[in-house]
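> this one's sequence-less:
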């Protein structure tokens, strides 16, 4: 039986070099076999990370019979095209978030993957850190009572004068696509519900026409409310809190604990006092091992794919709300 998955990477993007390629090399069931770039320097990256093969086009990599799975860190607007191409070439796909520009694109991508018998997963690496499993355990224990609200924020400071794909509307730039998707994903995952409606307000840059900041409110069944904030122009924050009738849980490094050596901190506040729980994990490695294992064991990833679709539908509603400047239903 095959023991490991051979990976290829489409594009030598920063996130690939800083996080995902090193994670593949750390994983116990994965090998990095090839990298390709149509604009960058694949040979230089191949030498830097000791990658056996370097291709000057994505097509060359996708037709390599030795490659089992590909990681796609391309700009958001290119995800659909290259996910479809990878699927048609029989490659399993780990695609950077957000999976697509809208839910229609995501549905079409997943349909092709299903038709071609390949696995697809959206690269929300944060979910593989054990702190989130612990949050659900505490909620289910009843310690913080009935959950009434969740607040999530992911913000950072981007150089708004530099050339950056995050400031390119045609490539799917903006804070909602870049970091707001994490906030929404975490809310749906922790609450295990879908919102009925959303209302968003934002700061749209006049020159680039991308959203620099978005603040949103979601209404859920049972009078549960969630808020989120995403920004490319605010002091760095990546946390969420879950508030119940008896207490609350705060995750201080919700999405990028890897920037703190993989350490996540969970704070529980109730009438009985405050306590902290610390967790250390390699979330990028865990993501690679999870997906590689799903391929090796032919596991069903339908639940993950359904979460991708739900997340995109909420994001669709957020963009409609920003445009219409009113609360809209999640379709």
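Nice, thanks for sending it over. Computed from a predicted structure; not experimentally measured.
> when you work out contacts or count neighbours from here on, use the C-alpha atoms and nothing else.
Fine.
> what lies in contact with stretch 291-310?
2-5, 29-30, 92, 94, 99, 103, 106-107, 110, 119-122, 185, 194 (C-alpha atoms under 8 Å, 6 or more residues apart in numbering).
> in addition, the following structure is provided for comparison:
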């Protein structure tokens, strides 16, 4: 009957993550404005903010004022601005969420920093590593906070995997294989992901997840890209090469190799469901995690220890399996954990986990290495100058 209780918990958890309790707001709650009315914003900011007493989503700005007003009405956002700059200029806004297309990340994050706003910046941070470096340097100069929104990094499940891998109980890591793919039709053909001028490309969007997870699990940077190949998107041209999918094999210190695969439109019928997984092969066993990107919805971690029967764990909140304790409930999404850390850091409290500026810079350097090896080249740099 265990499966019955597991199923009930699954349904209850997924209902609550879509309908989180509304927390009474603190008098000094952080006032966040969102740049644009992106499809990710409700999941990444609005829903998590509902259950956080220290956060109020107070404003939205969009290039299309009518869309901004519709978005605000739908999500209960009290203020609407007709331009991003108007929102940034408002002294009653403490921080901004930047989910704009990749090619606009650099310009509007720099402008937000200029306006003394903290920034929760959607991944990937920028189109180039140099832009990422300049963002964090400028934020440090101005004394504001910028966090790249690699939300999965805050969930207890991925910390449990990292804990197992780095504990040494399975011996040294030998190889990692990560994948994030979705079937054809998941994204519309006119999606901004297929716009080279806006920093599109599957490696920039989906590929950054397995790459980031691999680097974090190893706590190391790739020495080289052994091989990389890209499947051109339908919008790809010689002057604007853009990948629908990318596969790469990386070399890391201590003779460790890692492969990653991403694809935004795997042909049917070969794939009818997304593939989100990571496998870590070690000297004396292996670890596998299903759905490391959004583990709250459902995941499992299977550990094969040499000479022993496999064990499976499901980690929805901190418990006795993990040495690292996190604030949170089993229905907290990765975005809710991330928002908790963002607010804690701004308020001078120590977050359970933090992603450093150096990590974000190294991530983009690795993305560029893969793009160069695949022949796609790096994404176009922003023309914006401070």
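Received the coordinates, thanks. Remember, it's a predicted structure, so these values are computed and weren't measured experimentally.
> picking up where we left off before, among the contacts of stretch 291-310 of the first structure, which are located in strands?
Under the assignment DSSP state E, these contribute 5, 30, 92, 94, 120-122 to strands.
> who are the neighbours in contact with the alignment partner in the second structure of residue 127 of the first structure?
Here residue 127 of the first structure is matched to residue 153 in the second structure, going by TM-score structural alignment. Applying C-alpha under 8 Å, 6+ apart to residue 153 of the second structure gives the contacts 159, 334.
> go on, residue 236 of the second structure?
196, 242-243.
> I figured residue 3 of the first structure hits residue 28, correct?
No: Residue 3 of the first structure is beyond contact range of residue 28, at 9.1 Å (criterion: C-alpha atoms under 8 Å).
> those two - which one has more neighbours?
Shown here are residue 3 of the first structure and residue 28; by other C-alpha atoms under 10 Å, residue 28 has more neighbours (16 against 11).
> any idea how far the more buried one lies from residue 45 of the first structure?
22 Å (C-alpha to C-alpha, to the nearest Å).
> just residue 223 of the first structure next, same as before
Per C-alpha to C-alpha, residue 223 of the first structure is found 51 Å from residue 45 of the first structure.
> and the two? Which one has more around it.
A count of neighbours by other C-alpha under 10 Å puts residue 45 above the other of residue 223 of the first structure and residue 45, at 17 against 9.
> wait, what's in contact with the more buried one?
Listed by C-alpha under 8 Å, 6+ apart, the contact set of residue 45 of the first structure reads 12, 17, 35, 51.
> residue 220 of the second structure now?
Residue 220 of the second structure neighbours (C-alpha under 8 Å, 6+ apart): 252-253.
> and it, what's its match in the first structure?
Residue 220 of the second structure maps onto residue 193 in the first structure when the alignment is built from TM-score structural alignment.
> swap in residue 289 of the second structure?
Per TM-score structural alignment, residue 289 of the second structure is aligned with residue 251.
> for that match, which non-adjacent residue is closest in space?
Ranked by C-alpha to C-alpha, 6 or more residues apart in numbering and with sequence neighbours excluded, the top spatial neighbour of residue 251 of the first structure is residue 266, at 4.9 Å.
> ok, the one you found touching residue 249?
Yes: here residue 266 of the first structure reaches residue 249: they are 6.9 Å apart, a contact under C-alpha under 8 Å.
> what touches both of these two?
Listed contacts common to residue 266 of the first structure and residue 249 are residue 135; contacts here mean C-alpha under 8 Å, 6+ apart.
> okay, these two: which has more neighbours?
For residue 266 of the first structure versus residue 249, the count of surrounding residues by other C-alpha under 10 Å is larger for residue 249: 24 against 20.
> just confirm the more buried one is within a helix.
No: using DSSP: H, G, I helix; E, B strand; the rest coil, the assignment for residue 249 of the first structure is strand, not a helix.
> and it, what does it touch?
135, 144, 241-243, 266-269 are the contacts of residue 249 of the first structure under C-alpha under 8 Å, 6+ apart.
> superposed on the second structure, what's the mean shift for the helix or strand hosting residue 137 of the first structure?
Using DSSP states H and E, residue 137 of the first structure maps to helix 130-141. Following superposition, helix 130-141 of the first structure is found to deviate from the second structure by 1.6 Å on average (mean C-alpha distance after the TM-score superposition for the first structure).
> in that helix, what's buried?
Neighbour-count burial for helix 130-141 of the first structure, with 16 or more other C-alpha atoms under 10 Å as criterion, is recorded at 130-132, 135, 138-139.
> count of neighbours near residue 316 of the first structure?
Residue 316 of the first structure is flanked by 17 other residues according to other C-alpha under 10 Å.
> actually residue 115 of the first structure, not the one I wrote
For residue 115 of the first structure, the neighbour count with other C-alpha under 10 Å is 10.
> could you do residue 267 of the first structure as well?
Residue 267 of the first structure is flanked by 16 other residues according to other C-alpha under 10 Å.
> how is it assigned, secondary-structure-wise?
Per three-state DSSP, the local secondary structure of residue 267 of the first structure is strand.
> I'd say it and residue 274 touch.
Yes: between residue 267 of the first structure and residue 274 there is a contact under C-alpha under 8 Å: 7.0 Å.
> one step back: quick one, the helix holding residue 137 of the first structure and strand 247-251 angle?
Angle of helix 130-141 of the first structure versus strand 247-251, following axes from the mean of the first three to the mean of the last three C-alpha atoms, to 10 degrees, is 170 degrees.
> and the next element down the chain from helix 130-141 of the first structure?
By DSSP H and E, the next helix or strand past helix 130-141 of the first structure is strand 147-157.
> equivalent range in the second structure for the next helix or strand after that following strand?
Next helix or strand after strand 147-157 of the first structure toward the C-terminus (DSSP H and E): helix 175. Residue correspondence for helix 175 of the first structure in the second structure, counting by TM-score structural alignment: residues 202.
> average offset of that stretch relative to the first structure?
After superposition onto the first structure, stretch 202 of the second structure sits on average 0.7 Å from its aligned residues (mean C-alpha distance after the TM-score superposition for the first structure).
> contacts for that stretch, please.
By C-alpha under 8 Å, 6+ apart, the list of residues contacting stretch 202 of the second structure from outside reads 193, 243-246, 262-264.
> now with 10 Å?
Residues outside stretch 202 of the second structure that contact it (C-alpha atoms under 10 Å, 6 or more residues apart in numbering) are 180-181, 193-194, 208, 230-233, 242-246, 261-265.
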